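Trainee: With the sequence up front, the predicted model follows.
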Amino acid sequence: MLMLALQPYIPLYLPTACYGIRDASQFPSSNLFAAAGDRIWANGTACGRKYLVKCITSTSTPYACNQNQTIQIKIVDHIGQEASVLSAYNTTLFLSPTAFGTIANSSTASSYINIEFEQTSSSRHNRQAFRFDISD
């Protein structure tokens, strides 16, 4: 099990590595989207991919996960320059605030959580542990 950094995606959405400076229609109307880390970025082929994401457990904070919540997110960006070096290191997904708040209790200040994600067009299943930090 890997320990990875996860933070809600920074709200400066445009331009994106996937779609450049196009209008905001690139984002799903549900606001369930994410930036991909290098592990799934694959030189940009991750753009537009959809993943089912679920918070499984927290290793340090009880009730950090919103149990039984599975969401479908769309990859719209690469973590690259958006994240600080510390928070981006080994990060697989930076979730939009809406996506993050749907699967995890956003009032939790900092915790390690186990997240399960699966590419919707594939039967491959991944289980990873992520660290998320919420700050104003």
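Mentor: Arrived safely. Just so we're clear, the structure is a prediction, and the values are computed from it rather than from any experiment. Numbering: from 1, shown residues only.
Trainee: When you work out contacts or count neighbours from here on, use the C-alpha atoms and nothing else.
Mentor: Fine.
Trainee: where along the chain do the strands fall?
Mentor: Along the chain, counting by DSSP state E, strands occupy 3-6, 33-36, 50-58, 70-78, 93-95, 110-119, 125-133.
Trainee: Residue 73 and residue 52: what is the separation?
Mentor: 6 Å (Cα to Cα, to the nearest Å).
Trainee: alright, now check it against this:
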Amino acid sequence: MECKKSIWANYRVKCIGDVNDVPRPCKLGASVMVKIVDYCSQCNGTINLSHAAFSSIANLKAASTACGEQGTATYYERPYVPSACFGNQDYGDLVAGASDKIWNARKACGTSYSVKCIGGVNNVPHPCLDGTSLTVKIVDYCSNCNGTINLSDAAFSKIALLRAGKIEVEFDRV
């Protein structure tokens, strides 16, 4: 009898070794239970873990082996309120507006995304800051922001030079 497990099931995932030059990428003995919730056609790996799942089993410096969704980010300046999701309620500086790709008929409101700059779009050399990533909360809708995600200027400046204006990003819902 052949055992068939649905792809949309729960899986226990454990880091077993490196595929790049990051020394000791795995957290000793750590594993995480994950549920497959989406298909990632552009991923180079077998499974695409969320930021939280990956960081629970491996050193985040090895995260370049993982693949999030890719798109572009722009930024907007204060005031960050009112917003399409929460009106005049202020959620701080690390917020973003969602394009149609993320918006999903307001279902994106309140969700959080890990965002990392992976390259430039304009002619600004080396726009990314040290490969850092940050987590933002979706508080607004941006139908015409000319990017996948419209970061607050405070968030954008933590991962890239503001003068870049628009950057390539990797992003994952967390």
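Mentor: Cool, the structure landed. Computed from a predicted structure; not experimentally measured.
Trainee: Superposed, what's their TM-score?
Mentor: Between these two chains, after superposing, the TM-score reads 0.66 (TM-score structural alignment, normalised by the length of structure 1); 105 aligned residues with a Cα RMSD of 2.4 Å.
Trainee: before we move on, the earlier item: wait, which of the strands of structure 1 is closest to residue 64 of structure 1?
Mentor: Counting by Cα to Cα, residue 64 of structure 1 lies closest to strand 50-58 out of the strands of structure 1; the figure is 5.9 Å.
Trainee: Any buried residues in the closest one, and which?
Mentor: 50-51, 53-58 (16 or more other Cα atoms under 10 Å).
Trainee: Ok, stretch 150-169 of structure 2 next?
Mentor: Residues of stretch 150-169 of structure 2 classed as buried by neighbour count (16+ other Cα under 10 Å): 150-162, 164-169.
Trainee: From start to finish, how long is that stretch in a straight line?
Mentor: For stretch 150-169 of structure 2, the end-to-end distance is 11 Å (Cα to Cα).
Trainee: Please enumerate residues in contact with it?
Mentor: 70-78, 80, 93-99, 115-124, 127-134, 136, 142, 147 (Cα atoms under 8 Å, 6 or more residues apart in numbering).
Trainee: Narrow these to those that are buried.
Mentor: 70-76, 80, 93-99, 115-120, 127-129, 133, 136, 142, 147.
Trainee: average distance between the biggest helix by length in structure 1 and structure 2?
Mentor: Assignment by DSSP state H gives helix 97-103 as the longest helix of structure 1. On superposition with structure 2, the mean distance recorded for helix 97-103 of structure 1 (mean Cα distance after the TM-score superposition for structure 1) is 0.5 Å.
Trainee: ranges for the helices of structure 2?
Mentor: Counting by DSSP H, the helices of structure 2 are 51-57, 100-103, 153-159.
Trainee: Which part of structure 1 matches the shortest one?
Mentor: Under TM-score structural alignment, helix 100-103 of structure 2 corresponds to residues 38-41 of structure 1.
Trainee: And that stretch, how far out from the chain middle?
Mentor: Offset of stretch 38-41 of structure 1 from its chain centre (Cα atoms, centre = their mean, to the nearest Å): 12 Å.
Trainee: What are the contacting residues of that stretch?
Mentor: Outside stretch 38-41 of structure 1, the residues within contact range by Cα under 8 Å, 6+ apart are 46-47, 78-79, 90-92.
Trainee: Make a PyMOL selection of the buried ones in those residues.
Mentor: In PyMOL syntax, the buried subset of those is picked out as below (16+ other Cα under 10 Å):
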select buried, resi 46+47+78+79+90+91+92
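Trainee: Farthest-apart pair in the contacts of stretch 38-41 of structure 1, please.
Mentor: Longest span within those, Cα to Cα: 47 and 90, 18.6 Å.
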